[in-house]
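# Quick check, what structure comes out for this input:
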Amino acid sequence: MHPFHYRAGQLYVDDCLVSEIVERYGTPCYVYSELYLRERYHAFAHALGEQTLTCYAVKANSNLHLLRRLAQWGAGFDIVSAGELARVLRAGGDPKKIVFSGVGKSRDEIHAALDAGIFCLNVESAAELERIAEVATKMGLRAPVALRVNPDVDPGTHKYIATGLKESKFGIPIAAAEALYRRAAEWPSIAFIGVAAHIGSQLIDLQPLGAAARRLRDLYERLRDSGITLRHIDCGGGVGIRYHEENAPSPADYAAVLDTALAGLQVRRVVELGRSLVGNAGALLTTVEYWKKNEGKHFCVVDAAMNDLLRPSLYGAWHEFLPLRQSDAPLRDCDIVGPVCESGDFLAKNRPLPAIAAGESLAILGAGAYGFAMSSQYNSRPRAAEILVQGAEIRCIRRRETLADLLGPEEDCLVD
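This next block holds a predicted model:
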């Protein structure tokens, strides 16, 4: 489920004592298990088979060191910005394994993607397709594209991460996609190579994924029968993980759903997995600053905050908390909150927690995805360090920001 476990009452990640990370690098900080990430990637790649390009969704966690490891293991990459493109290329990712998604690609981003020679641009509107054609014409290229269709499938997840419903900003309505393929099929600067969909994130029930894949198959076959032959079907990702009591699907479960939906179809597959690879590989480490009580309500005030881990405030997300030392102290229901000056700055609500002393630390599990990647400098708080554990070896892969890092871009422009 995750790589964090107790030995003789002390919390470890793989073979590394977590308290040693705290002593060396302080808190708040993120820690990731390379072993867990590697095992998860290879489990999915093996289950999906050689016919599938297994892409990592960079938005989940974009640390260069993790991207480099994934590139070395053979992963492709799903990106949504020029910044993520630059990160993947810097990490050694193969441009021919990069899919560029997202609803708002600028001309500069399209130019950068085509210049790098990426595998595919996933197009999310007719206007974007026209822009890509314009940029590609000026560059003297044919742009490899797939239309990202909106299959209007309810993924049964949080409304902020449901992307396949007709009211979502993502994708082209599936009913309109066939006409757009036909209209642009002869454009000299556009090469249609695929069709794509992504219906949402943290999907525990895989039936909606199967339904979306079947709708992609139907569209693929209609296009093929009309003379438009595509080379791949991109089924997106969104496979959920266990945070609390979820019964998360396995790589084999996911592969079986796609195999059933696409059975007998000789076409390359593409998937875009993020959270399911890196989510439980990581934890956010934090230290208790104070305990306080207001009218019978207990608060555990820690040094991590919503700027470090936004998911609880944004989605009401649940994360497990583990003390670094097992405690037999009585449990106390409390809100675990940070120092940020917002009522929405909480990491857990009404959570039973041992009454550990101020100065003791906690690990917040399931923070490998959408943790550091969504962090900010709100309240002028420098962002946390990131640490990679390789067996018993501890390595800093992003140093903690300093006040100089925070102030520098403004001081350069400061006028007395």
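
# CA only for contacts and neighbour counts going forward, please
Will do.

# Next, the buried residues of the host helix or strand of Leu35.
Assessed by DSSP states H and E, Leu35 sits inside helix 34-48. Residues 34, 36-38, 40-42, 44-45, 47-48 are the ones in helix 34-48 that count as buried (16 or more other CA atoms under 10 Å).

# for comparison, sequence B:
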Amino acid sequence: MTDAPDTAASRLTHADVRAARDIIAGRVMRTPMLPAPPLSAITGAEVFVKYENLQVTNSFKERGALVKLASLTDDERRRGVIAMSAGNHAQAVALHASRLGIPATIVMPETTPFVKVAATRSHGATVVLDGETLAESQTRAEAIRTAENRVWVHPYDDLAVMAGQGTIACEMLEDVPDLDMLVIPIGGGGLIGGNAVAAKAIRPAIEIVGVEAALYPSMWNAVHGGDRPVGGPTLAEGIAVKIVGRSTLPVVRDLVSAIVLVGESDLERAVNLYLTRQKTIAEGAGAAGLAAMLAEPERFRGRKVGLILCGGNIDPRILASIMVRELERESRIVSLRITIPDRPGVLGTVASLIGRLGGNILEVEHRRLFLDTPAKGTKLDVTVETRDGSHAHEILAALEAEGLPAVRIESGGGRLG
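Sure, this is the predicted structure:
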């Protein structure tokens, strides 16, 4: 990838963002910016959350999509638009193209969660599923663009799109003018680029920190000249971008103080915290800012931090899995493997003991064919709901005292201790 020419014409300005605010006024929700005391207590920072998951399409992408579509000429509107997206940009383009009477075709990776595909189709767009990654989808989208003479609506590498996204920072700083820091997810850089320009113009002292999934450190590589591997399945598919924007990279280099790379466990924990502590839904990319605060708490402690919860389109099955996995990490659900004699009544003894100690048995399975088990014995796998880690250890100790050796195992079968 090469940089965009560093000229005035290629650079986004605060005037562009102000103009974008006029375009979206009354057509895109001005989402709430609220304090988050539970997240502040966990992170040690004073946290405020901008709830872009409350947009009609549950994502900030509506802002940039509308600004871009509104800029089209009558001829371009008749020709229709083409876009590629993992889901949120797709829905935004589909929604506002429909409202403006513009035909829209969206190419999405075959791996896109079904909830995003269905939502995009519901807004009236033609959806083409092609490729495993955004890069592969882009190749198909460019072919359709050429064949059908459509107008390209890029998800991030477009000044109009960046200007639309930058309206978020304007609203955040109107609501909380003395923020010390914005923590912003990075895919191709449209969100952080637009908001960095706007925020620095309004409050020059503010610090802008970017966040990428550790599996997709594309902007980190571009800024630092690095060669970290890029690719793999991530919860944050909305920012799983291999090629950053030519227009966004110079902005990130100039205005972003640091890029934090977050692992999948931090992303999962952040999604779960939004749900359980803030009572709101965040997709992986939407929770990336909070994930960075969990991954590197010292960077943010004591600061007044604004987070953009930029999207809430997550597959319900994935969300349910995350909740269970977090209960396991917190030792509120534990799996035990107990060695017992294979005779009547022993299962009842185990169940009664766990019940007396306040554990709730969720699942039981006998493992008679393990070769390390005596022929007259068996292993019993029991999944138990507990209060916390100390309660789980209390149950383990009680089983040992009853002559029922037990170990704690991972849900996949691996021993924990």
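
# overall similarity of the pair, as a TM-score.
Once superposed, the chains reach a TM-score of 0.34 (TM-score structural alignment, normalised by the length of structure 1), with 216 aligned residues with a CA RMSD of 6.2 Å.

# Report all helices and strands that the helix holding Leu35 of structure 1 contacts.
The contact analysis (3 or more CA pairs under 8 Å, 6 or more residues apart in numbering; DSSP states H and E) places helix 34-48 of structure 1 against strand 52-57, helix 64-72, helix 251-261, helix 275-278, strand 385-390.

# What lies in contact with the first one?
Contacts of strand 52-57 of structure 1 from elsewhere in the structure, counted by CA atoms under 8 Å, 6 or more residues apart in numbering, are 44-45, 48, 70, 75-79, 97-99, 268-274, 277.

# which stretches of the stretch 201-350 of structure 2 form helices?
For the stretch 201-350 of structure 2, the helices defined by DSSP state H, counting those that start in this stretch cover 218-224, 249-255, 264-277, 288-295, 297-300, 316-329, 346-356.

# which one of those is the most hemmed in?
helix 288-295 (a mean of 28; mean count of other CA atoms under 10 Å).

# I'd like to check the angle between the helix holding Leu35 of structure 1 and strand 52-57, please.
140 degrees (axes from the mean of the first three to the mean of the last three CA atoms, to 10 degrees).

# how about the strands of structure 2, start to end?
33-35, 46-51, 81-84, 104-108, 126-129, 151-152, 181-185, 207-213, 258-262, 304-309, 333-341, 360-367, 377-385, 406-409 (DSSP state E).

# will you turn those into TSV that also has mean neighbour count and distance to Ala163 of structure 2?
As requested, those are exported to TSV (neighbours: other CA atoms under 10 Å; distance: least, CA to CA, whole Å):
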stretch	mean neighbour count	distance to Ala163 of structure 2
strand 33-35	18	20
strand 46-51	23	18
strand 81-84	27	18
strand 104-108	27	21
strand 126-129	17	26
strand 151-152	18	17
strand 181-185	27	15
strand 207-213	26	17
strand 258-262	21	21
strand 304-309	25	16
strand 333-341	23	46
strand 360-367	14	51
strand 377-385	21	49
strand 406-409	20	51
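
# Distance to Ala65 of structure 2 for those strands - can I get that in CSV?
Output for the strands of structure 2, formatted as CSV (distance: least, CA to CA, whole Å):
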stretch, distance to Ala65 of structure 2
strand 33-35, 22
strand 46-51, 18
strand 81-84, 10
strand 104-108, 12
strand 126-129, 16
strand 151-152, 11
strand 181-185, 18
strand 207-213, 22
strand 258-262, 25
strand 304-309, 18
strand 333-341, 43
strand 360-367, 47
strand 377-385, 46
strand 406-409, 48
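
# Out of the ones you listed, which is closest to Ala291 of structure 2?
strand 258-262 (6.5 Å; CA to CA).

# for that closest one, packing partners?
strand 207-213, helix 288-295.
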